[in-house]
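K.L.:
no sequence for this one, just the structure:
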């Protein structure tokens, strides 16, 4: 036990303790759950003095002291004094063990902490630790219209970490400050969490146990609490997507659900309880033929233990800090300061950009954005390239869905490509490459992009022109599609129809270069843009197929080489 805790107690101190106390010190091989009750009680109403003694005094609840006495007597067999409701334990070893659990001799009340070792313990150990804390520093408050279970402490760290420990049992709480920052109160106020506290933690104190029972006996009916509802901001788009995805009309749904409730929920006028969400989804599930993705998400949300809390405030912490990208295998999620966080890194911002969402990137020094990406962007990512095909080495499971939405290009560094790159680099250094046109091209594209997105600076000066898509564009894409499918021997394909849509988008984007060519109200598809777009389609289909066919052969057959 001493070795597992790294107590820093020398063998000489152990010998001295044994000889002074006149009896041996028993040390269990593992930390028993009941010992954590003793640790919690010491954290609450105990103290450690400089003479390496532990004192616990609970005059209102003598049974707490008696239980602590039985624990240390049965587990350790150390010397103690018990008189007038006060327990004094004389043991340097036991003091050393208790200190490892965040209890210090000096300024104990304000320096109390919950070390990582407690968070890693089994639930039974954590439950005993919390019971010891709440038995000594906890209280049950009964009000005319409800009540609460609370814990008072002078340590902000202890208050915040007790809040996290309670969340392990699905118990939600709030931390309140006295205002001067010298006292904190962890308060469990909602009915469901109080019931969970009674089942998972509870009290050993007869007085507090009786008061908790009186509080619970006042509750009748179904609990209605803010922590067990899905906010309107989340529920509204989800319910609309569920109904739309399953193809169910509002009039049909009204036969099974109240019209007013459905309207309020779908239009985000009110939040919805998980009980009502589950009922709503059960009705839709009976009326639908197959589960769409939003319905699957809704089912999981209705049955999940997830709780929603409104963000009260945000603040920027200025300065230079070391930051990390954290990737957790298998689950891909982790808990950070009580928040469920998805793997960090490049994937989430990239996903937002590809869905034309707004990216706002905040650093310690400045805020970058918000930006909405409505054009193509270039991304390089790690792959393992083989003789035929490649394998993505990005570990995030969401990346495959993102890569499927990309224009995928694979360039091998062959001898020929190496020579071309090396020669261009030399020409650039010697000034043989003419770069004057680069700025003009960039300015031209920037202006056209601003016109087509109706930027306020140019909206009234230049007319927005849509791209005119003709049957010829779709015929060329279809011709390329048939040539590709005829070349691939296998029945199953490794790419999706999204390739055709992206090819058409690319053709339209490249045709924007022709904005100023004529005064027509629409921009005609440029022949060169059409040719390049179809080439991209063929080459990407080959890459997605792990190069099971030669794209150059298909391109020659289509007359695009």
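P.N.:
Okay, I see it. Remember, it's a predicted structure, so these values are computed and weren't measured experimentally.
K.L.:
CA atoms for contacts and neighbours, from now on please.
P.N.:
Will do.
K.L.:
Residue 178: neighbour count?
P.N.:
Neighbour count of residue 178, defined by other CA atoms under 10 Å: 10.
K.L.:
how far away is the nearest residue to it once chain neighbours are set aside from residue 163?
P.N.:
For residue 178, ignoring the flanking residues on the chain, the nearest one in space by CA to CA, 6 or more residues apart in numbering is residue 184 at 6.1 Å. As for residue 184, its distance to residue 163 is 12 Å (criterion: CA to CA, to the nearest Å).
K.L.:
between these two, what contacts are shared?
P.N.:
Here residue 184 and residue 163 have residue 175 as joint contacts, going by CA atoms under 8 Å, 6 or more residues apart in numbering.
K.L.:
Kindly list the longest strand within the chain.
P.N.:
strand 146-153 (DSSP state E).
K.L.:
Show me the contact partners of the helix or strand hosting residue 473.
P.N.:
Using DSSP states H and E, residue 473 maps to helix 471-487. Under the contact criterion CA under 8 Å, 6+ apart, helix 471-487 has outside partners 500, 504, 530, 534, 537-538, 541, 549, 554, 558.
K.L.:
Take the residues you listed and keep only those in helices.
P.N.:
With helices defined by DSSP state H, the entries of the contacts of helix 471-487 inside them are 500, 504, 530, 534, 537-538, 541, 554.
K.L.:
would you turn these into TSV with neighbour count and distance to residue 5?
P.N.:
TSV is the format used below for these (neighbours: other CA atoms under 10 Å; distance: CA to CA, whole Å):
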residue	neighbour count	distance to residue 5
500	21	62
504	20	64
530	22	70
534	26	66
537	24	62
538	23	63
541	25	59
554	21	68
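K.L.:
ok, structure two:
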């Protein structure tokens, strides 16, 4: 039998409402505790039932209630949570929702989305000698925390109502433009993730909501090696990439969804512009502006006067 601490907010609310309904029927506190145990498989003491029914104690007084009705901001937060976002329950009772990323615009948008949900946030730049500096934004709210950690269907329902914002949150996290510029010039958009359920849902959203077709490819098997900052590790999951590969669909993605990150969006728009001209000229102009690095093409630094 579960304890009250193991219930999420919605489960606790149902238990409290049921206890009050039974009390209104004239049932004793001891009997109510027994009935609650049978119906919800949760242990509640007689004194707790009594305090609830008499209005002497309400656990929700300590919880800041926010609206979790489908909205653009909630859909964006869900997309980020399913991508680069993280959740942590601290010992001091705080329920943290957090994002760290190198692109300030991305993190600021996540911060603004949390604030639209009436969640106070902190925002700043984290310095780390072992890696590139990253921006961060975080907020604390038990309702949102438990919602994000709850059934996947409730997240997908919000995403389906606000597909653009959901996809923006997800692609801002784990999506990127891929440019091939050696013997030919090709522009694609990719999304890397290990969650097949999420990727299959994303495929469906892109196709049914935007008419964008994709191809899902497994890139790494669990246990295969990977080198990160000079250290070799092994994948602990299978990895996949969802490709938007048709040029017209890549253009539709850029126009109707796009990236919040200026770095990613400008790269995608530059490549799409060059895709309209002859290949030889496109290659020349691309390499004048971009240089190939370990993680793809990056914009060349401006020449000093």
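P.N.:
Sure, I can see it. Bear in mind the structure is a predicted one, so any value in this text is a computation, not a measurement.
K.L.:
picking up where we left off before, farthest-separated two in the ones in helices among the contacts of helix 471-487 of the first structure?
P.N.:
Using CA to CA, these span at most 18.6 Å, a distance reached by 504 and 554.
K.L.:
Can you tell me the closest non-neighbouring residue to the residue mapped onto residue 174 of the second structure from the first structure?
P.N.:
Under the alignment (TM-score structural alignment), residue 174 of the second structure pairs with residue 137 of the first structure. In this structure, residue 137 of the first structure finds its nearest non-sequential neighbour in residue 44, 5.2 Å apart by CA to CA, 6+ apart.
K.L.:
Same question for residue 9 of the second structure.
P.N.:
Nearest to residue 9 of the second structure is residue 143, by CA to CA, 6+ apart, at 6.7 Å.
K.L.:
would the one you found count as being in a helix?
P.N.:
Yes: assessed by DSSP: H, G, I helix; E, B strand; the rest coil, residue 143 of the second structure belongs to a helix.
K.L.:
list the contacts for the residue mapped onto residue 36 of the first structure from the second structure?
P.N.:
Counting by TM-score structural alignment, residue 36 of the first structure corresponds to residue 75 in the second structure. For residue 75 of the second structure, the contacting residues are 155, 158-159, 162-163, 165-166, 169, by CA under 8 Å, 6+ apart.
K.L.:
Any chance of JSON lines for those, columns distance to residue 233 of the second structure, neighbour count and secondary structure?
P.N.:
Below are the contacts of residue 75 of the second structure laid out as JSON lines (distance: CA to CA, whole Å; neighbours: other CA atoms under 10 Å; DSSP: H, G, I helix; E, B strand; the rest coil):
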{"residue": "155", "distance to residue 233 of the second structure": "32", "neighbour count": "21", "secondary structure": "helix"}
{"residue": "158", "distance to residue 233 of the second structure": "36", "neighbour count": "20", "secondary structure": "helix"}
{"residue": "159", "distance to residue 233 of the second structure": "33", "neighbour count": "26", "secondary structure": "helix"}
{"residue": "162", "distance to residue 233 of the second structure": "37", "neighbour count": "19", "secondary structure": "coil"}
{"residue": "163", "distance to residue 233 of the second structure": "35", "neighbour count": "23", "secondary structure": "helix"}
{"residue": "165", "distance to residue 233 of the second structure": "34", "neighbour count": "23", "secondary structure": "helix"}
{"residue": "166", "distance to residue 233 of the second structure": "31", "neighbour count": "29", "secondary structure": "helix"}
{"residue": "169", "distance to residue 233 of the second structure": "28", "neighbour count": "30", "secondary structure": "helix"}
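K.L.:
what about the first structure, which of these hold up?
P.N.:
Counting by both residues aligned by TM-score structural alignment, their matches' CA atoms under 8 Å, the contacts of residue 75 of the second structure that remain in contact in the first structure are 162-163, 165-166, 169.
K.L.:
export those to TSV and tack on distance to residue 123 of the second structure?
P.N.:
Shown next, in TSV, are those (distance: CA to CA, whole Å):
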residue	distance to residue 123 of the second structure
162	26
163	26
165	21
166	22
169	18
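K.L.:
Now do the helices in the stretch 1-150 of the second structure.
P.N.:
Using DSSP state H, counting those that start in this stretch, the helices of the stretch 1-150 of the second structure run over residues 9-24, 29-40, 46-54, 72-81, 104-116, 142-148.
K.L.:
same deal with the stretch 101-250 of the first structure?
P.N.:
Along the stretch 101-250 of the first structure, the segments classed as helices by DSSP H, counting those that start in this stretch run 108-111, 116-119, 123-137, 156-167, 191-200, 206-217, 232-246, 250-253.
K.L.:
so which of those is the most packed in?
P.N.:
helix 123-137 (a mean of 24; mean count of other CA atoms under 10 Å).
K.L.:
other SSEs contacting that one?
P.N.:
Packing contacts for helix 123-137 of the first structure, counted by 3 or more CA pairs under 8 Å, 6 or more residues apart in numbering; DSSP states H and E, involve helix 33-45, strand 146-153.
K.L.:
Including distance to residue 192 of the first structure, could these go into JSON lines?
P.N.:
Shown next, in JSON lines, are these (distance: least, CA to CA, whole Å):
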{"stretch": "helix 33-45", "distance to residue 192 of the first structure": "24"}
{"stretch": "strand 146-153", "distance to residue 192 of the first structure": "11"}
